[in-house]
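Undergrad: Model the following, please.
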Amino acid sequence: MYFFISVLAATEVIYMSAIHPRFLASIVSADKRISSMGCFVQMFVAGTSGTAESFLLAFMAIDRDLAINHPLRYSAIMTMTFCIGLAALPWIIAIFMILIESILIANLDFCGPNEIDNFYCDPPPLQALACSDTNIINVVIGLLNIIGCGVPFCIIIPAYVRIIMTITRIKSSVGKQKAFSTCSSHLIVASLFYITIGAVYVKPNGNPSKKYIALMFTIISPTLNPFIYTLKNKDVKEALRASKLLKKNLTFC
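TA: As a prediction, this is how the structure comes out:
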């Protein structure tokens, strides 16, 4: 569990680093310009890390499913080699998908206005600036978005159905609480991520209001995730209690 949380944290750091510096600079200064190369680099890095996070959340659901439904076999199945493979696979899939998307958008003809209706370089607003035909590209990118959001979502739903069914069969209330606390943080984080990202990318119709929804999964959600995982974690709570007791026992000499 901690291995996948650390990989998720590293993925979100990369994702936020691609968007936040330019976003904050445009707020602080009057300079809202970005080079065409910088725009495509930002789009590729943000898209790759965001897609990787989508698949990583799905694999984390599989990890929680195995931990709750197959606890005795968990250590034998989730070896370190297998965990590293599950952590690397989202990045391999994401790089392949976003590379196709970036090449398609880069080959468009941009001859009109150069003002992006968003706070970062996102594919739908960039496509809206193109003066060439984007019908085929829209279909291809739409399919890639459905794969990037829909496939992981279809992995998570059955995993949590099995988890909930197992939890309901536990007779002890303490056992139910322990089992639910194992996956509640991941469920909250995944819900925030897929609801907001699905609203923006599953049907990218260029609606200007979607950039406000994008604030949720680009800024708010990555900022809240460390607190969600930390405050719901038993080991962190015990460490905080121990630190409070230690402070109470300290005396000044």
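
Undergrad: switch to C-alpha atoms for all contacts and neighbour counts from now on
TA: OK.

Undergrad: What are the buried residues along the host helix or strand of residue 37?
TA: Using DSSP states H and E, residue 37 maps to helix 36-69. By neighbour count on 16 or more other C-alpha atoms under 10 Å, the buried set for helix 36-69 is 40, 42-69.

Undergrad: Tell me the helix or strand right after it.
TA: Following helix 36-69 toward the C-terminus (DSSP H and E): helix 74-77.

Undergrad: How many residues are close by residue 9?
TA: 16 (other C-alpha atoms under 10 Å).

Undergrad: tell me the secondary structure for it?
TA: helix (DSSP: H, G, I helix; E, B strand; the rest coil).

Undergrad: One more sequence to fold, the one below, so I can look at both together:
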Amino acid sequence: MTRTNNTVVNDFILLGFPSLQKLYPVLFLVFLLIYLFTVTGNILIFLTIILSCTLQIPMFFFLNHLSAMEIVYTSVIMPKMLSTFVTTNKHISFNSCMIQLYLFSSLGASECYLLTVMAYDRFIAICKPLHYSALMTNLKSFQLASGSWVGGFLSPVLPVTLISKLVFCGPNTINYFYCDAQPLLRLSCSRTDLTEAIITILASGLIFTSFLLTVLSYMFIILTILKIPTANGRKKTFSTCASHLIVVIMYYGTITCMYMQPMSSFSLEINKVLSLLYTVVTPMLNPIIYSLRNKEIKKAFFKILR
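TA: Purely as a prediction, here's the structure:
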């Protein structure tokens, strides 16, 4: 089907949560508070690590990059979603939709890479402590963090390009709260088999590879911890990576259900719930997890306040 035979869609309408329309005022307040808490919490962690002399080590350097990713990540989705609760204008232009899709996908991929890097950092610190300072230098940390950003922003170039080349001839209503690949593929009036297959393969490859490397790192970490003779020593060592492990389980649990399968197999309503978990809930919980479980961050934060 060619563009000349169709009325080309120039913008889309994000329906959000039409079944909950009567609750929009409440939803607006709830998600606004979540958004403010997420941004504020991650900014506080970011500033605490920068301003504290005791936190200038690779583990907190990577955590700073994670906080920055979470701030931008949630800001790509939340403002537009909040506007759908309080305004009648639910339109988003085609170009803005593609930009949102690209930024969201890029930051999601970057976070996968960075979580893998953080697992590698903990593997070196726990399994090879005598070589840690030599292997994880400032330059190496910078290269790994930069590689996560660059790799993340290169990963979705092909999928987003393929989606942008699809024909959208109406209807232009997206039963979703942001521009994601699955609802856009369902909306297209051209063949999407090849595009869907490529997106599924690339997404599955990225998620599986990064998750496998993270799991392998933690397998070696756990084996090393089990060799520590005292219970207190095992507990103290494991506590240095417990926060990261919790974030990994939450993040990969949801995106695996979302993307490591054919995009037509799940209903959009189920995907909405899963999307809320990793676009809204996980970024909100990260500051809580890291600030409550990490004594060094809490100590540095209160020291700065004083």
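
Undergrad: other SSEs contacting the helix holding residue 37 of the first structure?
TA: helix 2-28, helix 80-106, helix 135-168, helix 173-201 (3 or more C-alpha pairs under 8 Å, 6 or more residues apart in numbering; DSSP states H and E).

Undergrad: With the second structure overlaid, how far apart is the last one on average?
TA: Right, helix 173-201 of the first structure. For helix 173-201 of the first structure, the mean deviation from the second structure after alignment is 0.6 Å (mean C-alpha distance after the TM-score superposition for the first structure).

Undergrad: and what of the third one?
TA: Average distance between helix 135-168 of the first structure and its aligned residues in the second structure, after superposition and using mean C-alpha distance after the TM-score superposition for the first structure, equals 0.8 Å.

Undergrad: okay, stretch 87-104 of the first structure sits on what stretch of the second structure?
TA: Mapping stretch 87-104 of the first structure onto the second structure (TM-score structural alignment) gives residues 145-162.

Undergrad: What about the aligned partner of residue 192 of the first structure in the second structure, how many residues nearby?
TA: Counting by TM-score structural alignment, residue 192 of the first structure lines up with residue 250 in the second structure. Residue 250 of the second structure: 16 surrounding residues under other C-alpha under 10 Å.

Undergrad: contacting residues for residue 250 of the second structure?
TA: 278, 282 (C-alpha atoms under 8 Å, 6 or more residues apart in numbering).

Undergrad: roughly how far apart are residue 19 of the first structure and residue 190 of the first structure?
TA: Distance of residue 19 of the first structure to residue 190 of the first structure, given as C-alpha to C-alpha, to the nearest Å: 20 Å.

Undergrad: What does residue 53 of the first structure correspond to in the second structure?
TA: Checking with TM-score structural alignment, residue 53 of the first structure has residue 111 as its match.

Undergrad: In this structure its match contacts residue 67, no?
TA: No: using C-alpha atoms under 8 Å, residue 111 of the second structure is not in contact with residue 67, being 10.0 Å away.

Undergrad: Could you find the counterpart of residue 121 of the first structure in the second structure?
TA: Checking TM-score structural alignment: residue 121 of the first structure goes with residue 179.

Undergrad: How about the secondary structure of that match?
TA: coil.

Undergrad: OK, contacts around it?
TA: Contacts of residue 179 of the second structure by C-alpha under 8 Å, 6+ apart are 14, 97-98, 100-101.

Undergrad: and what of residue 199 of the first structure?
TA: Residue 199 of the first structure neighbours (C-alpha under 8 Å, 6+ apart): 210, 213.

Undergrad: Repeat that for residue 106 of the second structure.
TA: Counted by C-alpha under 8 Å, 6+ apart, residue 106 of the second structure has contacts 152-156.

Undergrad: What of residue 169 of the first structure?
TA: If a contact means C-alpha under 8 Å, 6+ apart, then residue 169 of the first structure has no contacts.

Undergrad: Map it onto the second structure.
TA: By TM-score structural alignment, residue 169 of the first structure lines up with residue 227.

Undergrad: how far away is its match from residue 234 of the second structure?
TA: 8 Å.

Undergrad: Output the helices and strands packed on helix 36-69 of the first structure as a markdown table; include the columns distance to residue 210 of the first structure.
TA: Below are these laid out as a markdown table (distance: least, C-alpha to C-alpha, whole Å):
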| stretch | distance to residue 210 of the first structure |
| --- | --- |
| helix 2-28 | 16 |
| helix 80-106 | 20 |
| helix 135-168 | 15 |
| helix 173-201 | 6 |
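
Undergrad: quick one, which of those helices is nearest to residue 116 of the first structure?
TA: Closest to residue 116 of the first structure of those is helix 2-28 (C-alpha to C-alpha; 12.9 Å).

Undergrad: what's that closest one aligned against in the second structure?
TA: By TM-score structural alignment, helix 2-28 of the first structure lines up with residues 60-86 in the second structure.

Undergrad: most centrally placed residue in the second structure?
TA: residue 108 (3.9 Å; C-alpha atoms, centre = their mean).
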